[in-house]
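Peer 1: predicted model, plus sequence, below.
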Amino acid sequence: MSDDHDAAGAMSFIFEAGVLKRAARTGWWFAGVKQPETIAEHSFRTALIGMMLAAMEGADPGRVSMLCVLHDTQETRITDIPHIAKRYLTAAPNAAVTADQVADCPPAVAEVITAAVAEYETGETLEAVVARDADKLECLVQAVEYRHQGIDNVQRWIDSSRAALKTASARRLAGAALSGQPLAWLSPSRQSE
């Protein structure tokens, strides 16, 4: 294969991932959120949380962040299927979707992405456990923010996300999110002079 073909294949995946900036997280519509965050917005904060949790848990922050960035990239093709819809629908496994997405990428790129997705999906490494916790914790944090914005019907997301957390650090951060104020950082008393 030519270098131009490899570059075009890589760019195809980059363009496809850009769709995540426009695709909404659909489960929040059930809670009454009219304009929920996008999948890309969710993935960004998941990666940030993952990096922090990795530092707290002794995992590799870079690896965890990569797993978090890639954990929902398949949703360009299968969409963000709400939890209740999964009772009735069967989607292709994320690893299979990813393989199709990166089929035309340079082999080294395809290998890195497919290995990361497989690691996340298997959930056996410390990094994968931390990345999965970051995903659940981001959902909990988003629910807390929506609740502070007046969306009352978010408790089920808080409860299910909190129950799924595996690491002690994620459970501590969840407690802090539940007792915290999302905009407390704006307080003049918290800013240095």
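Peer 2: Looks like it came in fine.

Peer 1: please make it C-alpha for all contacts and neighbour counts, starting now.
Peer 2: Fine.

Peer 1: what residues sit buried inside stretch 80-99?
Peer 2: 80, 94-95, 97-99 (16 or more other Cα atoms under 10 Å).

Peer 1: ok, now stretch 31-47?
Peer 2: With burial defined by 16+ other Cα under 10 Å, the residues of stretch 31-47 counted as buried are 31, 33, 36-47.

Peer 1: now do the same end-to-end measure for it.
Peer 2: According to Cα to Cα, to the nearest Å, stretch 31-47 extends 24 Å from its N-terminal end residue to its C-terminal end residue.

Peer 1: need the residues that contact it.
Peer 2: Here stretch 31-47 makes contact (Cα atoms under 8 Å, 6 or more residues apart in numbering) with 20-26, 28-29, 64-72, 80, 131, 134-135, 137-139, 146, 151-154.

Peer 1: dump the buried residues of stretch 31-47 to a markdown table, plus secondary structure and distance to A168.
Peer 2: Converted to a markdown table, the buried residues of stretch 31-47 look like this (DSSP: H, G, I helix; E, B strand; the rest coil; distance: Cα to Cα, whole Å):
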| residue | secondary structure | distance to A168 |
| --- | --- | --- |
| A31 | helix | 28 |
| V33 | coil | 30 |
| P36 | coil | 29 |
| E37 | coil | 27 |
| T38 | strand | 28 |
| I39 | helix | 26 |
| A40 | helix | 26 |
| E41 | helix | 25 |
| H42 | helix | 22 |
| S43 | helix | 22 |
| F44 | helix | 22 |
| R45 | helix | 19 |
| T46 | helix | 17 |
| A47 | helix | 18 |
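
Peer 1: adding another structure so you can compare the two:
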Amino acid sequence: MFNPVFARNIVSFLKIVSKLKHTLRTGWVDCKVKQPETIAGHMYRMAIISMLTKNQPNICTERCIKMSIIHDLSEAIAGDITPHAGVSKEEKFKLENDAIENMRKTLLNGVSDTTEEGKQFTQTVNEMLDLWHEYEEGTSPEAVMIKDIDKFDMVLQALEYETDQNLELPTFYESTKGGFKTDMVKALMNEVYEQKDKLTEERK
């Protein structure tokens, strides 16, 4: 029988997470994009991209998939804080870290770590949420890959909005130019740049 305390906490946690399904990405809203993607939509495609990292050197695909759907989890509480929000990196980290710890407390509320099932559940929760910290540190091979995928998905989305809505969104290209570290994502970006150049030529 599944522990009812765990079930209660998971449902409470999922109610928080569900906000990501409806929270629009701030960058697109600021650029007046019509029907912009949600945070959850962004993370979903990142997870799909992560599935394609198999056979990349020193990369655990499973960890990449997990990290891709955890890396923006804090935004369910802290919101999508962009570089243009006037919030320092230190304050942004504090707000997002507090959000993650709030989620940890929600999941572990009333859970006893003196029982075997309590220890196992606590370990599961910690392993999940600690992926956020690993991403923020950005030093593991998987974190480096996911940071690349995060930026790539954003630029690809910019290209799609430019194509579909006849927009010009140069800042998304400029802010990421030269910032990619993995061979896989560099190759993906080369394809995006080629398509962007083609679009620019077609509009002349």
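Peer 2: Received the coordinates, thanks. This one's a predicted model, so the numbers in the text were calculated from it and none came from an experiment.

Peer 1: if we can go back for a sec, for the contacts of stretch 31-47 of structure 1, which PyMOL command selects only the ones that are buried?
Peer 2: Selection of the buried residues among these in PyMOL, burial being defined by 16+ other Cα under 10 Å:
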select buried, resi 20+23+24+25+26+28+64+65+66+67+68+69+70+71+72+80+131+134+135+137+138+139+146+151+154
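
Peer 1: okay, and which of the contacts of stretch 31-47 of structure 1 map to strands?
Peer 2: Among those, the subset assigned to strands under DSSP state E is empty.

Peer 1: now, which of the contacts of stretch 31-47 of structure 1 lie within helices?
Peer 2: 28-29, 64-70, 131, 134-135, 137-139, 146 (DSSP state H).

Peer 1: and the residues you listed, which is closest to E124 of structure 1?
Peer 2: Ranking these by separation from E124 of structure 1, with Cα to Cα as the measure, puts A131 on top at 11.0 Å.

Peer 1: quick one, what contacts the closest one?
Peer 2: 46-47, 50, 64-65, 67-68, 120.

Peer 1: counterpart of it in structure 2?
Peer 2: A131 of structure 1 maps onto I146 in structure 2 when the alignment is built from TM-score structural alignment.

Peer 1: in JSON lines, list the contacts of A131 of structure 1 along with distance to P106 of structure 1.
Peer 2: As requested, the contacts of A131 of structure 1 are arranged in JSON lines below (distance: Cα to Cα, whole Å):
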{"residue": "T46", "distance to P106 of structure 1": "27"}
{"residue": "A47", "distance to P106 of structure 1": "24"}
{"residue": "G50", "distance to P106 of structure 1": "27"}
{"residue": "V64", "distance to P106 of structure 1": "23"}
{"residue": "S65", "distance to P106 of structure 1": "22"}
{"residue": "L67", "distance to P106 of structure 1": "19"}
{"residue": "C68", "distance to P106 of structure 1": "22"}
{"residue": "Y120", "distance to P106 of structure 1": "21"}
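
Peer 1: quick check, nearest of these to A110 of structure 1?
Peer 2: Relative to A110 of structure 1, the closest of these is L67; by Cα to Cα it sits at 14.1 Å.

Peer 1: any idea how many residues pack against the nearest residue to the closest one once chain neighbours are set aside?
Peer 2: The spatially closest residue to L67 of structure 1, leaving aside those adjacent along the chain, is A116, at 5.7 Å (Cα to Cα, 6 or more residues apart in numbering). Taking other Cα atoms under 10 Å as the criterion, the count of residues near A116 of structure 1 is 22.

Peer 1: my guess is A116 of structure 1 meets M66, correct?
Peer 2: Yes: distance between A116 of structure 1 and M66: 7.4 Å, which falls inside the contact criterion (Cα atoms under 8 Å).

Peer 1: mind checking how far the spatially most central residue of structure 1 is from M66 of structure 1?
Peer 2: When Cα atoms, centre = their mean is applied to structure 1, the residue found nearest the centroid is S43 (3.8 Å). For S43 of structure 1, the distance to M66 of structure 1 (Cα to Cα) stands at 10 Å.

Peer 1: how about N97 of structure 2, what's its partner in structure 1?
Peer 2: By TM-score structural alignment, N97 of structure 2 lines up with A95 in structure 1.

Peer 1: quick one, what contacts that match?
Peer 2: If a contact means Cα under 8 Å, 6+ apart, then A95 of structure 1 has 114, 117-118, 121 as its contacts.

Peer 1: doesn't it belong to a strand?
Peer 2: No: assigned with DSSP: H, G, I helix; E, B strand; the rest coil, A95 of structure 1 falls outside any strand and is helix.

Peer 1: quick one: what helix or strand has the equivalent of F15 of structure 1 over in structure 2 in it?
Peer 2: With TM-score structural alignment as the matching criterion, the partner of F15 of structure 1 in structure 2 is K15. Element membership for K15 of structure 2 (DSSP states H and E) is helix 4-17.

Peer 1: quick one: the aligned residue in structure 1 for P170 of structure 2 and T46 of structure 1, what's the gap?
Peer 2: With TM-score structural alignment as the matching criterion, the partner of P170 of structure 2 in structure 1 is Q155. From Q155 of structure 1 over to T46 of structure 1 the distance is 20 Å, taken as Cα to Cα.

Peer 1: what does D4 of structure 1 give?
Peer 2: When Cα to Cα is applied, the distance between D4 of structure 1 and T46 of structure 1 equals 33 Å.

Peer 1: kind regards, and thank you for your time.
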